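1. have a look; sequence and predicted model below, questions after that.
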Amino acid sequence: MTKVFIVAAEASGDLLAAEIIDEIRKNAPDTVIRGIGKEDMAARGVRSEIDVSELSVIGLIEGLKVYKKVVALADQAADEILSFAPDILVLVDSWGFTLRVAQRIKARAPYTKIVKVVGPQVWATRAGRAKTLAGVVDHLVCIHAMEVPYYEPFGLPVTVMGNPALSRGYEGFRKRGREALQIAPDADVLLVLPGSRPSEIKNVAPELVEAAREVKKRRPETEIVIHPAASVRREFEASFPNVGTWSKVSPGSIDRFDVMASADYALACSGTVTSELAMQSIPFLVGYKTGWVTWALARGFLFKPKHVTLLNVAADDTEIAPEFVQTTFDAKLMADIAEQMLDDPKARAAQVEAQNKALSRMGEGDKNSAEIAADAILSLA
């Protein structure tokens, strides 16, 4: 009987962890699983008294603000892990937090096998993290094949699982989405995806929403649909109480891929959702803003590609989806592009074709990402 402990601090990691739990139970039903996570893991019966909700931040300065909390939670997590005495510890995403957890377990229980699922973006920032990670974990399950060479000099075994968003995605139904949203089949629909973190609802959502409102002023017949991520829906509704007077805020019960498929164009916060939009053959632009000190450090010293959107990076770092980031993150500029694209079906089709080519470079094999990750984890048993 193998004992596995899984840690996931953010919504995206929690979902992937839950999917991995499903695959482990399918392939090794006698495995005992405990963990620290959020709603998706809890739905699988894996619950913890440790609240990791405060760790859903992004950016250097934002992270420094919760540094003491990160350290305290890492200490609590280590204590809970050691009390369970797992054979394998699985750490999903959340680089800063999970690194500290790994360091504590490696120091206190060096015999525990540690697997990191989703590595730091060494291809984009701070390649030296590869050496750091190799020093505290026994196996890495990463997303992209281009990450593997960074770890080879340090002897860390690596399994490539592909993009989880592509694995779990499926084709949404445009007709069903529009019916659920009560939108006519022939209407032009502009979709707003305002982010999945509280910091994004604060820093990114206002400009995206304002861009959509500007489009509505210019094209009154356009239907505006706003789809907040489930993890921040309450924060969004509290921050934008009157947005429903000129747009439709999608109900929480609606299938998000149906919502995406119902759109003609989208304004998206940078993140996994951009790949999901591309899977639905929906053209989009990307907006993003973080703290200015974080941005200056990232652009000046850390982030190597010119673009922040994975699709654009995969397309040899060219701009398939227009990016409006930090200094160019402006509602009017984004509204201009959205209006042009809504008026030009050929331009939308051209972007979709380019997105499809980039997606083909981001795919994975016959198994889905969670299954590949589960196989890698169980191989250490």
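-> Arrived safely, thanks for sending. Numbering: from 1, shown residues only.
2. for the rest of this, base every contact and every neighbour count on C-alpha atoms.
-> Will do.
3. show residues contacting stretch 165-179.
-> For stretch 165-179, the external contacting residues (C-alpha atoms under 8 Å, 6 or more residues apart in numbering) are 184-185, 254-263, 272, 275-276, 279-280, 363-364, 368-369.
4. hmm, I was thinking of stretch 259-274
-> Contact with stretch 259-274 is made by 165, 171-175, 177-178, 188-195, 200, 204-205, 208, 212, 227, 250, 277, 280-288, 308-309, 311, 338, 341-342, 348, as judged by C-alpha under 8 Å, 6+ apart.
5. which ones among the contacts of stretch 165-179 lie within helices?
-> The members of those that map onto helices under DSSP state H are 256-261, 272, 275-276, 279, 369.
6. what about residue 20, distance to residue 239?
-> 34 Å (C-alpha to C-alpha, to the nearest Å).
7. try residue 59
-> Separation of residue 59 from residue 239 (C-alpha to C-alpha): 21 Å.
8. what helices or strands is the helix or strand hosting residue 106 leaning on?
-> Element membership for residue 106, per DSSP states H and E: helix 95-108. Using 3 or more C-alpha pairs under 8 Å, 6 or more residues apart in numbering; DSSP states H and E, the elements in contact with helix 95-108 are helix 67-84, strand 88-92.
9. next up, a structure to set beside the first:
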Amino acid sequence: MNEPLPERSQSRPLRIAMIAGESSGDHLGAGLMEAMRADADRPVSYAGVGGPEMERAGLTSAFPLSEIAVMGPFAILARLPGLIRRVHEAVDHVVAFEPDILIIVDSPEFTHPVAKRVRRRLPGLPIVDYVSPTVWAWRPWRARKMRGYVDRVLAVFPFEPAVHARLGGPDCVYVGHPAIERLKLMPPRTAQAGDRPTLLVLPGSRITEIERLMPVFRDSLQALRDKGRDFDAILPAVPHLADRLSQEVSDWPVRPRVVAGEREKWKAFSAGRVALAASGTVTLELALAGVPMVVTYRLDPLTAALRWMVRTHSVVMANLVIGENAFPEFIHGGCDPQTLSAAIDPLFDDGPERHAQLAAIDTVRDATLIDGDSPSQRAAAAVLDILEKNGRGALTPRP
């Protein structure tokens, strides 16, 4: 921890700088902003980089989030000059804001270079990292290096504090996964006797992954139908991609119904019998919603070549939480219609494959769900603690 800076006047608004790198971080950051504002004993102002949700919560963004939202080393290399320029713009924006604290949110390829440069220019500024990089999966040496520019990590998986302690990383506290908060959007499950079961189709939220997976998903649905499986299909989409996806599935032999937005997604989850999903946060959401799943992903060439560096038994979040590969995953290899349809088919029936996944779902829920405050509120409390330790106390703890 850095030496505390002199305490600032309590009449001055609390200034919080936040840096997100993609839409999931935008959602997470907005929840934290609202929780901190609810606990503040004086006005709070925000600046940094964020998307529509963080802007609605009061952030003044240095530039549109869409200009930096990329994933995977191949995509990053292709846009490297522009990303480097945006890193420097974000740093200048934060420094000019004269914040009391900097919070970086996920997307370490962008947010960590910003944090390192801010630390050099404002060495006494406390820095919090909301969502740990996957140091438990690959490049574990990053944990120790983070100690030079991160004072606390807010973990969204319960196993991460122990990982950082083992690897010599920064102070790390588990605050809960944001998917827990979104569960309230799901209506109660109701019996649907006589109706056709619903297959959820979840190809991801990034253009690159959608382009790679949609042809495979189309043919997987057709392969299931060819096996004699009768079902309805729903494709939940982020709003800005709904029209594009609706057009793309319009000529599919088995055409899914496209729905847009968080509420419609969780409504679909409440009806889902089984899901075919791209690897990502959605696998944890599906487990919390009680939906068995098959998970897949098709990598870009460079990422596929680097797979040997991954040091974990799984890349599926739901599997990582419970420490076993309960939910089948086909990452690159096996990402084909025959393999995927064969794995999905038995999950429609009340047989051993489905019962095993339902038992694993109960384990995921037991490990992930938290009592009391929401993850956003717990994250706000962790930020409060850092502010107080640096002589910048400006939030009121929850009773």
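-> Yep, that arrived. Computed from a prediction, not measured in an experiment: that's the story for all the values here.
10. what TM-score do we get after superposing?
-> Scored against TM-score structural alignment, normalised by the length of structure 1, the superposed chains reach a TM-score of 0.89; 373 aligned residues with a C-alpha RMSD of 2.5 Å.
11. compare residue 20 and residue 239 of structure 1 (neighbour count), which wins?
-> With neighbours defined as other C-alpha atoms under 10 Å, residue 20 of structure 1 and residue 239 compare such that residue 20 has more, 22 against 14.
12. show me what contacts the aligned partner of the more buried one in structure 2?
-> Residue 20 of structure 1 maps onto residue 32 in structure 2, with residues paired by TM-score structural alignment. The neighbours of residue 32 of structure 2, taking C-alpha under 8 Å, 6+ apart as the test, are 376-377, 379-380.
13. just the ones in helices among the contacts of stretch 165-179 of structure 1 now: which is nearest residue 157 of structure 1?
-> Nearest to residue 157 of structure 1, judged by C-alpha to C-alpha, of these is residue 369 at 17.0 Å.
14. these two touch, right, that closest one and residue 161?
-> Yes. In this structure, residue 369 of structure 1 is within contact of residue 161 by C-alpha atoms under 8 Å, at 4.7 Å.
15. one step back: what range in structure 2 matches the helix holding residue 106 of structure 1?
-> Per the alignment by TM-score structural alignment, helix 95-108 of structure 1 matches residues 108-121 in structure 2.
16. contacts only, for the equivalent of residue 383 of structure 2 over in structure 1.
-> Matched by TM-score structural alignment, residue 383 of structure 2 corresponds to residue 377 in structure 1. By C-alpha under 8 Å, 6+ apart, residue 377 of structure 1 lies in contact with 88, 90, 115.
17. ok, these in structure 2: which stay?
-> Retained in structure 2 (both residues aligned by TM-score structural alignment, their matches' C-alpha atoms under 8 Å) from the contacts of residue 377 of structure 1: residue 115.
18. can you say which of the contacts of residue 377 of structure 1 are buried?
-> Neighbour-count burial (16 or more other C-alpha atoms under 10 Å) applied to the contacts of residue 377 of structure 1 gives 88, 90, 115.
19. all strands for structure 1, in order.
-> Under the criterion DSSP state E, structure 1 carries strands at the ranges 3-8, 32-36, 88-92, 113-117, 139-142, 158-160, 189-193, 223-226, 248-249, 265-269, 284-288, 323-325.
20. surely residue 5 of structure 1 touches residue 33?
-> Yes. In this structure, residue 5 of structure 1 is within contact of residue 33 by C-alpha under 8 Å, at 5.8 Å.
21. ok, the two, which is more surrounded?
-> Higher neighbour count among residue 5 of structure 1 and residue 33: residue 5, with 22 against 19, using other C-alpha under 10 Å.
22. can you list the strands of structure 1 in a markdown table and add distance to residue 129 of structure 1?
-> A markdown table is the format used below for the strands of structure 1 (distance: least, C-alpha to C-alpha, whole Å):
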| stretch | distance to residue 129 of structure 1 |
| --- | --- |
| strand 3-8 | 19 |
| strand 32-36 | 24 |
| strand 88-92 | 16 |
| strand 113-117 | 13 |
| strand 139-142 | 13 |
| strand 158-160 | 15 |
| strand 189-193 | 31 |
| strand 223-226 | 37 |
| strand 248-249 | 40 |
| strand 265-269 | 26 |
| strand 284-288 | 24 |
| strand 323-325 | 25 |
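23. could you give the angle of the longest helix that structure 2 contains to strand 293-297?
-> Among the segments of structure 2 that qualify as a helix by DSSP H, the longest is helix 207-226. Per axes from the mean of the first three to the mean of the last three C-alpha atoms, to 10 degrees, the angle that helix 207-226 of structure 2 makes with strand 293-297 is 130 degrees.
24. mean shift of helix 207-226 of structure 2 relative to structure 1?
-> Compared with structure 1 after fitting, helix 207-226 of structure 2 deviates on average by 2.0 Å (mean C-alpha distance after the TM-score superposition for structure 1).
25. show me the contacts for residue 103 of structure 2.
-> Neighbouring residues of residue 103 of structure 2 by C-alpha under 8 Å, 6+ apart: 16-19, 127-130.
26. quick one on the thing from earlier: buried subset of the contacts of stretch 259-274 of structure 1?
-> By neighbour count, with 16+ other C-alpha under 10 Å, these hold 165, 172-175, 177-178, 188-195, 200, 204-205, 208, 212, 227, 250, 277, 280-288, 308-309, 311, 338, 341-342, 348 as buried.
27. roughly how far does whichever residue in structure 2 pairs up with residue 74 of structure 1 sit from residue 145 of structure 2?
-> Superposed on structure 2 with TM-score structural alignment, residue 74 of structure 1 falls opposite residue 87. Using C-alpha to C-alpha, residue 87 of structure 2 is found at 19 Å from residue 145 of structure 2.
28. quick one, which of those two is more surrounded?
-> Taking other C-alpha under 10 Å, residue 87 of structure 2 and residue 145 do not tie; residue 87 has more neighbours (19 against 13).
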